[in-house]
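In: A predicted structure for the sequence below; I have some questions about it.
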Amino acid sequence: MFLVERLKKHLPVTHLMAVIICTVIIGLTAMLMPSAEAPASDAPITFTQPHINDPQPLPSAAQQSDPDNRHPSDAGNTQVAMMVPSKLTSPAQPATQKADVWKDVTVRSGDTLTSVFKRAGLTGRDAFLVSTAVKGTEALKRIYPGQTLSFVIEDKQLIKLKHIRNQLESSLLTATDQGFSVKEITKQPDIETRFASGSIENSLFLDASAAGLSDKMIMELAAIFGWDIDFVLDLRQGDRFNLVYEEKYLEGKKIGEGNILSAQFINQGETYTAIRYTDSDGNSSYYTPEGDSMRKAFLRSPVDFARISSSFKARRKHPVLGLTRAHKGTDYAARTGTPIKAAGDGKIIWRGKKGGYGNCVIVQHGGNITTLYGHMNSFRKGQKTGSRVSQGDVIGYVGQTGLASGPHLHYEFRVNGVHKNPQTVKLPHAAPIDKAERQQFFSVAKQTLAQLESFKATQLASAAH
């Protein structure tokens, strides 16, 4: 200001203004000139784009609440730093599928499909729609007490239904836009080979049970040798049996038995040997080591394990009439209702009441053999005179109709009209191994018998120690 006052005294106003303007221009120029510490550069300005795969860390809660605390470099990248990690460092996981919630309903005696559905929380209409949808399949074809039906139900709508028929077979129904799809599920069990052996001291049932065999296996063993041995009349103490059979396992748990692969029965000093063979058509049966069928054209006994109360005799005092006359058949004492089997393939030529025989069935076998079954309590439903029957088919049930003092079956065997002793008559064999199968059969038989003998030797060695 002092300099300006002195200039006012010596310079005109016009010159004074010019000096001030020049001074201002020089000052501004000096301010805009670069300093020595920061020399000017003509290089272009570049910006480094932040790596999208290496995002900046998200600001802390304190930094987000106070903008002044943020680092200057965060200002432009804050949105990127906050959004990118959510997409790339934490990729979206696929939605987890909701687990099915199954409701099991066990079929009771007297149940219908509708009653089972209602216990599951569904309606009779639901049962009708499902039964209509599965026609022609195995699903829900038959339901038995003890079976399980499992349901998946959402908002009172049936989504899935599983019909568990047994431990190996089930059907799965799944709701679709068109109704229900059906999938058959079959589990394959693991098969293990077992060996059993025993001696007859009491009865086949008691002694075979003691050897570890189930009732099912005992019945199968008796069926294999039943054409040659009457297990009521022919057994003697000291008789022996040996067999190789299958056991079925599912997930390490035994669920039952399979087939008998080979068996021997020594009865009154005579050895009977049976080998299971499946032919090229898939048919399985039992044969002797020579290829003859174990199966005969007729069963030796039409009632399983019944006691013979009266044998075939030329003279016998009748228990009801008191008269002495021939007894032209064999009487098998058994409980009322015990099933009676057809002794062989044939046609029913009589079915009804017949004098002292009471309820009676006569079966014609071929041209010259007939069998008669008397004193039945009742007949099997669905059969009539003229019906064809196969060996082993149930034709009626033990009773005491007609001239009978107690429940039993009276059984007669006639050849060309002549009565024969059912216990001793020579029974014709069924067809042997087909010629085309014989070579393969003998190969299988050799291996099967070697396996049986190996098991027997191992058991003997164990017993010796």
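Out: That came in fine, so what should we check first? Numbers count the residues shown, from 1 in each chain.
In: C-alpha only now, for contacts and for neighbours.
Out: OK.
In: how near is the residue nearest to Thr148 when sequence neighbours are not counted to Asp126?
Out: The spatial neighbour of Thr148 that comes closest, neighbours along the chain excluded (CA to CA, 6 or more residues apart in numbering), is Thr106 at 4.6 Å. In this structure, Thr106 lies at 18 Å from Asp126, with CA to CA, to the nearest Å as the measure.
In: try Ala208
Out: 49 Å.
In: of those two, who's got more company?
Out: Between Ala208 and Asp126, counting by other CA atoms under 10 Å, Ala208 is the more crowded of the two (24 against 16).
In: which SS state does the more buried one fall under?
Out: helix (DSSP: H, G, I helix; E, B strand; the rest coil).
In: I'd like to know how far it sits from Leu221.
Out: Here the criterion is CA to CA. By it, Ala208 lies 10 Å from Leu221.
In: now do Ile26
Out: Separation of Ile26 from Leu221 (CA to CA) stands at 128 Å.
In: So for these two, which sits in the more crowded spot?
Out: Set side by side, Ile26 and Leu221 give different neighbour counts by other CA under 10 Å, the larger being at Leu221 (23 against 10).
In: helix or strand for that one, which one?
Out: In this assignment (DSSP states H and E), Leu221 forms part of helix 215-225.
In: Which positions within the helix or strand containing Gly198 qualify as buried?
Out: Gly198 is located in strand 190-199, with elements delineated by DSSP H and E. Of the residues in strand 190-199, 195-199 count as buried by neighbour count, 16 or more other CA atoms under 10 Å.
In: That strand: how far from the chain's middle?
Out: 22 Å (CA atoms, centre = their mean, to the nearest Å).
In: And the contacts of that strand?
Out: Residues outside strand 190-199 that contact it (CA atoms under 8 Å, 6 or more residues apart in numbering): 207-208, 211-213, 237-250, 258, 455.
In: Check stretch 420-439 too.
Out: Residues outside stretch 420-439 that contact it (CA under 8 Å, 6+ apart): 230, 279-280, 287, 291-298, 300-301, 312, 328-330, 411-414, 441.
In: what's the answer for stretch 447-458, then?
Out: Among residues not part of stretch 447-458, those counted as contacts by CA under 8 Å, 6+ apart are 195, 242-244, 261-263, 275.
In: Now do the buried residues in it.
Out: Neighbour counts using 16+ other CA under 10 Å place 448-449, 451-452, 455-456 of stretch 447-458 among the buried residues.
In: okay if I get the residues you listed as JSON lines plus distance to Ser378?
Out: Converted to JSON lines, these look like this (distance: CA to CA, whole Å):
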{"residue": "Thr448", "distance to Ser378": "43"}
{"residue": "Leu449", "distance to Ser378": "44"}
{"residue": "Gln451", "distance to Ser378": "46"}
{"residue": "Leu452", "distance to Ser378": "43"}
{"residue": "Phe455", "distance to Ser378": "46"}
{"residue": "Lys456", "distance to Ser378": "46"}
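In: Second structure follows, compare the two:
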Amino acid sequence: MSHSTILFVYAAPVPRMTRFPLFPVEPDKFALICIVCLMLVGAVFMMSRAPAKSEQPAVALPNDALSALPASAVAASGPAAPAPASRYTVKTVAGQPTFFDAANLAGLSASVAHRVIEALRNRVDFRRDWKQENQVSFVFDTKSAAAHTDDPHPAMPAAVRVVTDAGEHDIFLYKNLKGEAFYYTKSGDRARGGFIRYPLAFRRVSSTFSSRRFDPVLRRWQPHDGVDLAAPAGTPVHATANGVVTFAGQQTGYGNVIEIRNRPPYSTLFAHLSRFAKGIHAGAKVRRNEIIGYVGSTGWATGPHLHYEVHVNDVPKNPLTVSLPPAEPLHGKELSRFASRSAELEGLL
């Protein structure tokens, strides 16, 4: 009998694999891979939140380059530079009994306040028109040469506005091409240097301009071609504009009288004077605000006063209301330069 060898082969069971479409791996290895991926994603996320640091040095842009950039770009590049300080300061004063008090409170010296009053004299009678509730504003140029002296008082104001019951009155300081500084109105007319309204400091108007007035001396009705301004005897009388004396002497009724030919078509007359100032005679040239005589009661006068007349083309006009001509106004390039400056200053008042 033959012997047969029987061979037994043991085959270990092969575990069944779970296959995924993209990862044909076992579940425990798949889970490990997922954890690692999540950690990588988290690390990338944290790195993206950290501020980026540039290793290159910052490059400073020149000023002209900054001016060419948009405003948003300049603002983002760093803190904005402080705005330049204004070259002007404005001081407004109200509630003062006189203009001089208001000017003093604003820091003006007496001489500067007087010059401002002279510039506004054609428009405001500060002795009669000023009231305590009135207001005045001064604009000072802090970069002017006069502003950097040892004088504790401000220099001449660059602009002035006086507000009274009659309205607003503005003047602007302007240096012309000759280097001369004067005050001008907004229209470019010289504020001072033309006519002044009143030739003296008087107490009251004792008799008004009239086409028919009863004369207290002649006891009859007749025209009164001027105004009588009552004032103490000896009160100085001033020329109201530049001109040439055409007569200085005595006239019936007028007593001592001075007649002046001013800029055409204007002329002025001053009567009942006690005496003439030195140098006043026919042919003498006089300047605005120059003393030409003194109050008296010569001629047909019932008391000391000045009889004052203004003629336009030889026709008598009411001196208290007649339109008075300014000094020579600005023209051409001067007017254009002044208009630009006055517009800037007016915006500050």
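Out: Structure's in. What do you need? Please read all numbers here as calculations on a predicted model, not as lab measurements.
In: Overlay them and tell me the TM-score.
Out: The TM-score (TM-score structural alignment, normalised by the length of the second structure) is 0.62; 259 aligned residues with a CA RMSD of 3.4 Å.
In: Tabulate the buried residues of strand 190-199 of the first structure (TSV), appending distance to Ser462 of the first structure.
Out: Output for those, formatted as TSV (distance: CA to CA, whole Å):
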residue	distance to Ser462 of the first structure
Phe195	13
Ala196	14
Ser197	13
Gly198	15
Ser199	17
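In: Of all pairs in those, which one is the farthest apart?
Out: Using CA to CA, these span at most 14.1 Å, a distance reached by Phe195 and Ser199.
In: related to what we said a few turns ago, tell me which residues in the helix holding Leu221 of the first structure are buried?
Out: Going by 16+ other CA under 10 Å, helix 215-225 of the first structure has these buried residues: 217-219, 221-225.
In: Stretch 285-300 of the second structure now?
Out: 286, 288-299.
In: and what of stretch 406-423 of the first structure?
Out: When burial is assessed from 16+ other CA under 10 Å, stretch 406-423 of the first structure yields the following buried residues: 407-414, 419-423.
In: For that stretch, grab the matching residue range in the second structure.
Out: The aligned range for stretch 406-423 of the first structure in the second structure is 303-320, by TM-score structural alignment.
In: re earlier: buried subset of the contacts of stretch 420-439 of the first structure?
Out: The neighbour-count test (16+ other CA under 10 Å) marks 230, 287, 291-298, 300-301, 312, 328-330, 411-414, 441 as buried among those.
In: Keep only those of those that are in helices.
Out: Secondary structure defined by DSSP state H assigns Phe441 of those to helices.
In: Strands - which of the contacts of stretch 447-458 of the first structure land there?
Out: Using DSSP state E, the subset of the contacts of stretch 447-458 of the first structure located in strands is 195, 242-244, 261-263, 275.
In: okay if I get those as a markdown table plus distance to Gly352 of the first structure?
Out: As requested, those are exported to a markdown table (distance: CA to CA, whole Å):
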| residue | distance to Gly352 of the first structure |
| --- | --- |
| Phe195 | 46 |
| Asn242 | 43 |
| Leu243 | 42 |
| Val244 | 44 |
| Leu261 | 41 |
| Ser262 | 42 |
| Ala263 | 40 |
| Ile275 | 40 |
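In: quick one: which of those residues is most hemmed in?
Out: Neighbour counts for those were taken using other CA under 10 Å; the highest belongs to Ile275, with 27 neighbours.
In: That one pairs with which position in the second structure?
Out: The equivalent of Ile275 of the first structure in the second structure is Phe172 (alignment by TM-score structural alignment).
In: That match is in contact with Ala181, isn't it?
Out: No: taking CA atoms under 8 Å as the contact criterion, Phe172 of the second structure and Ala181 are not neighbours in contact, 10.0 Å apart.
In: What's Ile395 of the first structure aligned with over in the second structure?
Out: When the two structures are superposed using TM-score structural alignment, Ile395 of the first structure falls opposite Ile292 in the second structure.
In: again but with Lys341 of the first structure, I slipped
Out: Using TM-score structural alignment to pair residues, one finds that Lys341 of the first structure aligns to His238 in the second structure.
In: was I right about its match contacting Val295?
Out: No: at 10.5 Å, His238 of the second structure and Val295 do not qualify as touching, with contact defined as CA under 8 Å.
In: need the buried residues of stretch 406-423 of the first structure in TSV with distance to Ile164 of the first structure, can you?
Out: What follows is these, written out as TSV (distance: CA to CA, whole Å):
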residue	distance to Ile164 of the first structure
Pro407	40
His408	40
Leu409	40
His410	43
Tyr411	42
Glu412	45
Phe413	45
Arg414	48
His419	51
Lys420	50
Asn421	49
Pro422	45
Gln423	45
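In: Would you state the helices of the first structure in chain order?
Out: In order along the chain, the first structure carries the following helices (DSSP H): 2-10, 13-32, 61-65, 78-88, 113-119, 124-133, 204-210, 215-225, 438-464.
In: what span of the first structure lines up against the lengthiest strand in the second structure?
Out: Longest among the strand segments of the second structure by residue count, using DSSP E, is strand 266-276. Under the alignment (TM-score structural alignment), strand 266-276 of the second structure falls on residues 369-379 in the first structure.
In: Next, the mean deviation of the matching stretch compared to the second structure.
Out: For stretch 369-379 of the first structure, the mean distance from the matching residues in the second structure following superposition reads 1.4 Å, by mean CA distance after the TM-score superposition for the first structure.
In: Name the residues that touch that stretch?
Out: Outside of stretch 369-379 of the first structure, the residues that reach it under the criterion CA under 8 Å, 6+ apart are 336-337, 343, 357-365, 395-404, 407-417.
In: from the residues you listed, which ones fall inside strands?
Out: In this view, those that belong to strands under DSSP E are 359-365, 395-398, 408-415.
In: that older thread, could you pull up the contacting residues of the match of Ile275 of the first structure?
Out: For Phe172 of the second structure, the set of contacting residues under the criterion of CA under 8 Å, 6+ apart consists of 158-160, 183-186, 342, 345.
In: before we move on, what about Lys296 of the first structure?
Out: With contacts defined as CA under 8 Å, 6+ apart, the neighbours of Lys296 of the first structure are 227, 427-430.
In: Alright, calling it a day.
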